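1. any chance you could fold what I've pasted below:
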Amino acid sequence: MPVTLPSCGVYERPEDAHRLFEGYDPRRALFLDRDGVINADHGYVHRPEDTEWIPGVFNLCRVAIDVGALIIVVTNQAGIARGYYSEQQFLDYTGWVHGQFASHEIVLQATCYCPHHPDAPDPALRLCSCRKPLPGMILEAARRYRIDLGASALLGDKPWDVQAGQAAGVGLNLRFDPNAMAEPGVVRTMQEAGQVLHRFFE
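-> Have a look, this model is predicted:
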């Protein structure tokens, strides 16, 4: 019999779980990586006091909101698998992040997270179907929220973010790198990302 690999976890704030946009079915979405896109990647960030928002990320999210797209975070969380913090600590922190966005009138529909890693001390956390560059988190979100992946966009800061989006069939896959040379598929500021997203979502 085929082996079923573990899939991702999904966090939703209870007060936001029902706030799906009406009139956009199937829906479009903006998929965001977390560390390096939403917050600066200081390494295994899981506490509010270690959080530094990427400049312009809230305005970027408003571009998606203005066209009725859902905003969904898709994040590898090797820190859980490695034992640097518990899954509950991650969920508590994620709830805080969702609350911070809500204070800017931005609903993060969900955070899909992969708690697995090939080097995890626990063998049960080594294999999965969701760790990017695998597309499992994106496909789970598409199933859950009836997302039209071809009409959706993804922004990540690592090649495996883009690879996951491409494997899932996401229509626009961008890599955020403030230090990159100008090249197709790469944006260097959130303002530039917003402009590309605006053209794509028109």
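2. CA only for contacts and neighbour counts going forward, please
-> OK.
3. strands of the chain, residue ranges please.
-> Under the criterion DSSP state E, the chain carries strands at the ranges 9-11, 29-32, 70-76, 110-114, 153-156, 172-176, 186-187.
4. mean neighbour count for those strands - can I get that in CSV?
-> What follows is the strands of the chain, written out as CSV (neighbours: other CA atoms under 10 Å):
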stretch, mean neighbour count
strand 9-11, 17
strand 29-32, 27
strand 70-76, 24
strand 110-114, 26
strand 153-156, 26
strand 172-176, 22
strand 186-187, 22
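5. how about those in JSON lines, adding distance to residue 196?
-> Formatted as JSON lines, the entries for those read as follows, by distance: least, CA to CA, whole Å:
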{"stretch": "strand 9-11", "distance to residue 196": "28"}
{"stretch": "strand 29-32", "distance to residue 196": "12"}
{"stretch": "strand 70-76", "distance to residue 196": "16"}
{"stretch": "strand 110-114", "distance to residue 196": "23"}
{"stretch": "strand 153-156", "distance to residue 196": "10"}
{"stretch": "strand 172-176", "distance to residue 196": "9"}
{"stretch": "strand 186-187", "distance to residue 196": "9"}
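6. before we compare anything, build this one as well:
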Amino acid sequence: MSKAIFLDRDGVINDNTKKHVNKPKDLIIYDGVGDALKKAVEAGYELFIVTNQGGIEMGHLTHEQLQDIHHKMEEELRPYCSFKEIKYCPDFKRVSECRKPKPGMILELTEKYDINLKDSWMIGDMDTDVEAGIAAGCRTAKIGVKNKLADVNGANLSEIIDKILKNS
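-> Below you'll find the predicted structure:
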């Protein structure tokens, strides 16, 4: 069994504070993300993206546009790491098992890749990310405003990864 880090995308990998990321040109990766993810890979973690993308259901972007955004993200981060898989939930209004805080995306990847959840982490910037990680059975980390239920809290992905590796 392997260990993994499940990462939310918006607010963790890239900045979405000024504009929703609906086109590749809107994707602005935070400074330090590549180096932080490289450290995680070197420590033996497989990387996955698990992201709510309700903009698809809302009509703000298509599945194809989202694939283009993810392709840009992967290309920019390729010198540092690669993602085992990028999973997204296109739902917004409809009841869905994949939309966080439900753990559907994490559990599906766990089964597919034989991941040990007890040695794995969900990192996000929203309370729903923490809730999804807890529901899945992995440890959790929250970026930004502190969440008392998270195992680790920090200002950005670099700080979170350093804390995870220190506690491993």
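7. before we move on, the earlier item: closest to residue 42 of the first structure out of the strands of the first structure?
-> Using CA to CA as the criterion, the shortest distance between residue 42 of the first structure and the strands of the first structure is 14.5 Å, found for strand 70-76.
8. so where is that closest one in the second structure?
-> Taking TM-score structural alignment as the measure, the second structure aligns residues 46-52 with strand 70-76 of the first structure.
9. now that stretch on the first structure. Mean distance?
-> In the superposition with the first structure, the average deviation recorded for stretch 46-52 of the second structure is 0.4 Å (mean CA distance after the TM-score superposition for the first structure).
10. next one: that stretch to chain centre, how far?
-> A distance of 4 Å separates the centroid of the chain from that of stretch 46-52 of the second structure, by CA atoms, centre = their mean, to the nearest Å.
11. hmm, who's touching that stretch?
-> Contact partners of stretch 46-52 of the second structure, identified using CA atoms under 8 Å, 6 or more residues apart in numbering, comprise 2-10, 40-41, 82-91, 99-100, 105-106.
12. do that again at 7 Å, thanks
-> Counting by CA atoms under 7 Å, 6 or more residues apart in numbering, the neighbours of stretch 46-52 of the second structure from elsewhere in the structure are 3-9, 83-90, 99-100, 105.
13. quick one: buried residues of stretch 188-202 of the first structure?
-> When burial is assessed from 16 or more other CA atoms under 10 Å, stretch 188-202 of the first structure yields the following buried residues: 188-190, 193-194, 197, 201.
14. do the same with stretch 108-120 of the second structure
-> 109-110, 115, 117, 119-120.
15. which ones among those map onto helices?
-> For those, membership in helices holds for 109-110, with DSSP state H as the criterion.
16. export the buried residues of stretch 108-120 of the second structure to a markdown table and append columns for distance to residue 131 of the second structure.
-> Below are those laid out as a markdown table (distance: CA to CA, whole Å):
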| residue | distance to residue 131 of the second structure |
| --- | --- |
| 109 | 17 |
| 110 | 17 |
| 115 | 19 |
| 117 | 14 |
| 119 | 17 |
| 120 | 15 |
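17. tell me which two of the buried residues of stretch 108-120 of the second structure sit farthest apart.
-> Taking CA to CA, the two most distant members of those are 109 and 119; they sit 14.5 Å apart.
18. ranges for the helices of the second structure?
-> Applying DSSP H to the second structure gives helices spanning 33-42, 55-58, 63-77, 104-113, 127-136, 157-167.
19. which residue in the first structure aligns with residue 103 of the second structure?
-> By TM-score structural alignment, residue 103 of the second structure lines up with residue 135.
20. turn the helices of the second structure into JSON lines, columns for distance to residue 95 of the second structure.
-> JSON lines is the format used below for those (distance: least, CA to CA, whole Å):
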{"stretch": "helix 33-42", "distance to residue 95 of the second structure": "32"}
{"stretch": "helix 55-58", "distance to residue 95 of the second structure": "12"}
{"stretch": "helix 63-77", "distance to residue 95 of the second structure": "19"}
{"stretch": "helix 104-113", "distance to residue 95 of the second structure": "12"}
{"stretch": "helix 127-136", "distance to residue 95 of the second structure": "15"}
{"stretch": "helix 157-167", "distance to residue 95 of the second structure": "30"}
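21. return the most buried member of these.
-> For the helices of the second structure, the stretch with the most neighbours on average is helix 127-136, a mean of 22; neighbours defined as mean count of other CA atoms under 10 Å.
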